[in-house]
Structure formats: structure tokens, C-alpha cells
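[1] Okay, sequence plus prediction incoming.
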Amino acid sequence: MRVRGAVASRRVTAPEPNAEQWRAWSGSGGDFWAAHADLFEAGVAGYRDAFRSATAVRPGERVLDVGCGAGTTTLDAAAAADPDGHAHGVDMSAAMLAIARDRAAASGLPATFAVADAQTEELGDGAFDVVVSRNGVMFFGDPEAAFANLHRALAPGGRIVLQVWQPLAEQEWLWAVHGALRLPDPPPDGASPLSLGDPDRCRDLLTGAGFTGVRLDDVRAPMWFGADVEQAAAFHLGRVADALAARAATDRQDAEDALRGVLAEHAGPGGVAFRSAAWLVRATRP
């Protein structure tokens, strides 16, 4: 069903700069996150209210959600934009968008979804009043081009609101788990969850794309990975299954035992949780 005011985006016909990300999110990577969508949402629930408040979506506004995943933030935006507004979510994972569409249909909210790369998609000049993204803008192959594209998609006076991870030292959920599994940590640049952790780089990218009034606020919440050690272990081992597959059986077992030990150290009455920190980023298209 076409939602009132919804924008039909179109792919730019150019060499695909994010081919590796397309392969990951349209294959087993996307399938994994779709299968664990509810667990992920529970894991980042501590950030939801702050992000929703920062987006400050108003009735009648047109919202673009970049890297929308299973649609939680899109539906939050759609609820705030209703009536007369809408939210449009884009993501590379068809599996996750299938969940998002089901959720939207059940909710009756004005939300649409499309499989797309926000770096290269023609989103329409000035087609949106707000661009939002919760942990979805760190994987661009060419972030300069991507943020320029998002700038074009915003109407003058429109705003962009992002949540991105701070540097590795603040992400206990990453370095503790990867240390136990003897896996390399994600790099601080490139298509990485930590690529916008450096606040100066984040500001420079947005300013270079034409945004003004760039502001970064420190937000922190525990990352929750399950009700008990076994649920958390199943999640993390599934997340890095490809990286562990080439190891000898004894090496894999040693890594799994080490992981369970770390998870046990972080288990409590409420489940297994680690420290984390994000930047809440806001800027405006003049």
C-alpha cells in the first residue's frame, strides 16, 4: 500500500561502491540479524528513548530512516509523523525489511520500506524533512558521497539525527568478546561499526557535506545480550561464525569456553550486559 506522501527512490546507475556490504547484508549476515531482530532490539533498548527524543519528529513531517533494519526506528518516526506525515526506511537486507513490513502492516502506521543503499540511491532532492539513522551510517564505502546524498535528500531547514558508536575503548561489548574469541577488533575507519567514533571525523564529514550546527552528545547504556550465558553465547558465536569456521575444532572449543567465561562475568539477575557508549549526532541542512 502506498503511504500518503511516500517517496519512490531510484538507484543511480554507477559502479557499486558498496559491493562487499551488499554481499554481507543480502546473504547470511542479513539473515542472521533478521533471525535475531528481537534480541538486538532488546540489547539496544537503553538508547531508544534518547534517540527518539533527539529526532523530535513532528506530525506531518517526511522522515527517511537509513539502515532501518527491522523497522523499530522507522515505526517510531511514523508514529510521531502521523497524521499526514510518513516514514520511509531503507536497508540492504531484504530479510530484515520483510520483518519491518510485517510490523508496519500490523501497526497501521504510515511507513514504507525499500531495499536500497542510501549512498547511491536517488532519494529525491529535498524529499524529506528529517533523516534519522540508528547505527546505520557507519558502513558506507564512500562516506563523503553518502552524506552529500543525504544532504540533497533533505529540504532546506531539514535536520539529520544519527546514533553512532564511540571509539573501541568505550565498547566493552566489542573488545571483551573479541578478546575472548581472539578475533581482531573492528578498525576505526573504513566500513566499520566504529568508523564515526572519532568526533572530529564525524563533524568533518557532515560539515563537508554541507550540514551546519553539528552537535555530538555522549549517550551511554548497557548492551544486553540475553537472559543467560547460553543465550548470549549463541548470539555472539552466530555473529562471528564465519570467522571461527576455519579454526581447528580444539581451537574453536577453546574460544567458546573463553567466551562463556567472559559472559559469565557479566551475567546478573537481569541477564548478560556490557558497557557501551554512542554519539548522538545532530545537524541541519541550511
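    Cool, got the structure. Numbers count the residues shown, from 1 in each chain.
[2] alpha carbons only for contacts and neighbour counts from here, please
    Will do.
[3] Okay, buried residues for the helix or strand where residue 280 lies please.
    Using DSSP states H and E, residue 280 maps to strand 277-284. For strand 277-284, the neighbour count (16 or more other CA atoms under 10 Å) marks 277, 278, 279, 280, 281, 282, 283, 284 as buried.
[4] Put together JSON lines for these, with distance to residue 90 on each row.
    Converted to JSON lines, these look like this (distance: CA to CA, whole Å):
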{"residue": "277", "distance to residue 90": "25"}
{"residue": "278", "distance to residue 90": "22"}
{"residue": "279", "distance to residue 90": "21"}
{"residue": "280", "distance to residue 90": "20"}
{"residue": "281", "distance to residue 90": "19"}
{"residue": "282", "distance to residue 90": "20"}
{"residue": "283", "distance to residue 90": "20"}
{"residue": "284", "distance to residue 90": "21"}
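[5] show me where the stretch 1-150 of the chain has helices.
    Listed in chain order, the helices of the stretch 1-150 of the chain (DSSP state H, counting those that start in this stretch) span 19-26, 28-35, 37-43, 48-55, 72-81, 94-107, 143-153.
[6] Would you mind finding the most buried of the ones you listed?
    helix 72-81 (a mean of 25; mean count of other CA atoms under 10 Å).
[7] Show me what it is packed against.
    Here helix 72-81 touches helix 48-55, strand 62-66, strand 86-91, strand 111-115, going by 3 or more CA pairs under 8 Å, 6 or more residues apart in numbering; DSSP states H and E.
[8] ok, now how distant is residue 44 from residue 134?
    Distance of residue 44 to residue 134, given as CA to CA, to the nearest Å: 10 Å.
[9] Mind putting the helices of the stretch 1-150 of the chain into CSV with distance to residue 273?
    Supplementary listing: these in CSV, determined by distance: least, CA to CA, whole Å:
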stretch, distance to residue 273
helix 19-26, 26
helix 28-35, 19
helix 37-43, 8
helix 48-55, 16
helix 72-81, 21
helix 94-107, 24
helix 143-153, 31
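[10] Check it against this one:
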Amino acid sequence: MFDYDAEMRFYRPRFREACGVRDGDRVLDVGCGGGQTTRDAAADAAHVLGVDVSERMLEHARRQPLPNVDYLLADAATYAFEPSFDLCISRFGVMFFDDLVGAFTNLRRALRPGGRLVVLVWQPRAENEWARVIPEVIGGTYRDESAFALGSEDVTRDILTSAGFVDPTFTAVHELLYYGPDAETAYANVLRLREPQALLAELDAAAAERAQTALREMLAAHQTGSGVHFESSAWIVTGVT
């Protein structure tokens, strides 16, 4: 399994600071995955509910139980949450909803009056080295743009205001992504990702072999003394009810 928390390690302190969890807060963590952001929030919150659509990821999260944390297998876009949360957070987990306005409306309803939204989302593909160079090296035509659905500041502001959030703010964040300690580990990690898998599946055997060789060479070129890194750009987006 790809170690997503390791990949995002450089975003962790910045996002945790932006969330600003307060003593006594009830927190909803959307797309919580393996639970790292849930546990981070739980260090200060009264209670945190981590929600994800992947039972596999939630099983991983539950291996590190905390008394003030619960996990829920559900689609946060439509689940009928009690309007009891002070803070809704998400680390790269809110871009994939089919109906973004509807989903954020549902999340806003889960918040108490004056509740806060703090989410980390990708800026457009063109601003993210990892999202440009890996597909370019492999070739093929498949492009899944859902990860960048909230990359446009204007589009995302319209979505949030339509959903009932007030005064959305955007803070640009630029960090490295960590793909592994060496090029061979990074290669294995990249091949676990959906887009590279889909691109390679388009190619015939000879083209796929050439693409894999080129991918290894590119990853080796990105290797540093502290691992294989790619530049990335994201937004920390906030709003209030």
C-alpha cells in the first residue's frame, strides 16, 4: 500500500497549524484515510469523527485507537450528520465529490453556527510538478482531473459561497512531496497510483517497457540525499458558516 502520510509529510505541520483545533472542539475529518489528520486533531479536540469511503483505510486508522476518536464508513457528501461540529477539516479529500456544491452544502449543515471549514486542496495540474512529469514520461492519453477540481480560486470560491460558507480565504502552500527513500522505492510507489496504472495500460508491451525505463530514469534524477521529491502547490481554503 502506498504510504500516503509519508508522501504528504511536509504538508503536515502547515495544515495542522491552519486547522487551529481548539480545546473542546468537535471535529469532522473528511476523507480521513489512515487517520493521521484525525489523530493530529484529537491532540487538542474534545472529539474527532474521521469519515472515509474506504473500509481498508479505516481498518488501518483503527489500529491506533484514541479515546476521543471514532471512525465512520460513509460518503461525506450525502451522509446525514448531526449539526454538532465546530470544525470540518480535510487533507486532499474533498475534490472528488460528484456534486461539489451539494457535498459542501452537506458539510456546512454538519457545522454549528460559526463553525469553520479548513481544507487542503491541490492547485491546478500545471502548478504541480508531480502531476506533470510523471504522465509526460509515461505517455498515453488518460488524464483524471478530479484531483484538481478545486484548483481554481474563483471556481472554488463560487462553490463554497453557493454551499453557504462565508468569506472563503485561500492561502498558497508550496511543499515537496516524498515518494520514497530511493528511486526504486519511488518507482514501486508510483506504479501503485491510479493514473500511472491507467496510462501504462494504454500502451503495448514494447511501449510500456520503454515508459517504465524512462520513469525509472526520471525518478533517479529526482533522488536527493533525503529521498525522491517532487515540487507541489496547494491551497489551504477556509470558510465559516
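    Great, that's in hand. Keep in mind that this is a model prediction, so the values were computed, not measured.
[11] quick one: TM-score?
    Overlay of the two chains. TM-score (TM-score structural alignment, normalised by the length of structure 2): 0.95; 239 aligned residues with a CA RMSD of 1.3 Å.
[12] quick one on the thing from earlier: need the residues that contact the strand holding residue 280 of structure 1.
    51, 54, 157-166, 170-171, 197, 206, 211-221 (CA atoms under 8 Å, 6 or more residues apart in numbering).
[13] what range in structure 2 matches it?
    The alignment of strand 277-284 of structure 1 onto structure 2 (TM-score structural alignment) covers residues 233-240.
[14] Tell me roughly how far the matching stretch lies from structure 1 on average.
    Following superposition, stretch 233-240 of structure 2 is found to deviate from structure 1 by 0.4 Å on average (mean CA distance after the TM-score superposition for structure 1).
[15] I'd like to know how far the most centrally placed residue in structure 2 sits from residue 33 of structure 2.
    The centroid of structure 2 falls nearest to residue 92 when counting by CA atoms, centre = their mean (1.9 Å). Computed as CA to CA, the residue 92 of structure 2 to residue 33 of structure 2 distance reads 10 Å.
[16] now swap in residue 86 of structure 2 and tell me
    The spacing between residue 86 of structure 2 and residue 33 of structure 2, counted by CA to CA, is 21 Å.
[17] Also residue 73 of structure 2?
    Using CA to CA, one gets 10 Å for the distance from residue 73 of structure 2 to residue 33 of structure 2.
[18] and the two? which has more neighbours close in?
    Neighbour totals were compared for residue 73 of structure 2 and residue 33, and residue 33 leads with 25 against 16 (other CA atoms under 10 Å).
[19] What distance do you get for the counterpart of that one in structure 1 to residue 78 of structure 1?
    Taking TM-score structural alignment for the superposition, residue 33 of structure 2 sits opposite residue 69 in structure 1. Plainly put, residue 69 of structure 1 is 15 Å away from residue 78 of structure 1 if you go by CA to CA.
[20] what does residue 24 of structure 1 give?
    Using CA to CA, residue 24 of structure 1 is found at 28 Å from residue 78 of structure 1.
[21] swap in residue 271 of structure 1?
    Residue 271 of structure 1 sits 31 Å away from residue 78 of structure 1, going by CA to CA.
[22] One more: residue 147 of structure 1?
    To residue 78 of structure 1, residue 147 of structure 1 is 23 Å away according to CA to CA.
[23] likewise residue 116 of structure 1?
    On the measure of CA to CA, residue 116 of structure 1 and residue 78 of structure 1 end up 19 Å apart.
[24] and if you look at residue 155 of structure 1?
    Per CA to CA, residue 155 of structure 1 is found 18 Å from residue 78 of structure 1.
[25] Buried ones among the contacts of strand 277-284 of structure 1?
    For the contacts of strand 277-284 of structure 1, a neighbour count by 16+ other CA under 10 Å gives the buried set as 51, 54, 158-166, 170-171, 197, 206, 211-212, 214, 216, 219-221.
[26] Keep only those of those residues that are in strands.
    Members of these lying in strands (criterion: DSSP state E): 158-165, 212, 214, 216, 219-220.
[27] Okay, and residue 254 of structure 1 sits in which element?
    Assigned by DSSP H and E, residue 254 of structure 1 falls within helix 249-265.
[28] so what secondary structure elements neighbour that helix?
    On a contact count with 3+ CA pairs under 8 Å, 6+ apart, helix 249-265 of structure 1 meets helix 172-181, helix 229-239.
[29] ok now that helix, how far from the chain's centre?
    Centroid separation between helix 249-265 of structure 1 and its chain, computed with CA atoms, centre = their mean, to the nearest Å, is 28 Å.
[30] Where in structure 2 does it fall?
    On structure 2, the counterpart of helix 249-265 of structure 1 by TM-score structural alignment is residues 205-221.
[31] Contacts made by that stretch with the rest, please.
    Outside of stretch 205-221 of structure 2, the residues within contact range by CA under 8 Å, 6+ apart are 134, 137, 138, 139, 182, 183, 184, 186, 187, 200, 201, 228.
[32] so what corresponds to the fourth one in structure 1?
    Looking back up the chat, that one is residue 139 of structure 2. By TM-score structural alignment, residue 139 of structure 2 lines up with residue 182 in structure 1.
[33] how near is residue 108 of structure 1 to residue 87 of structure 1?
    Separation of residue 108 of structure 1 from residue 87 of structure 1 (CA to CA): 12 Å.
[34] Have a look at these two and say which one is more surrounded.
    residue 87 (33 against 11).
[35] what does stretch 160-173 of structure 1 correspond to over in structure 2?
    The alignment places stretch 160-173 of structure 1 over residues 117-130 of structure 2 (TM-score structural alignment).
[36] which residues sit against that stretch?
    15, 18-19, 87-95, 131-132, 145, 147-148, 150-152, 230-240.
[37] on that earlier part again, give me the mean deviation of the helix holding residue 254 of structure 1 from structure 2.
    Average distance, helix 249-265 of structure 1 versus aligned residues of structure 2 after superposition (mean CA distance after the TM-score superposition for structure 1): 1.1 Å.
[38] Can you point out the buried residues in stretch 228-236 of structure 1?
    The neighbour-count check on stretch 228-236 of structure 1 (16+ other CA under 10 Å) flags 228, 229, 232, 233, 235, 236 as buried.
[39] and if you look at stretch 176-194 of structure 1?
    176, 177, 178, 180, 181, 186, 188, 190, 191, 192, 193, 194.
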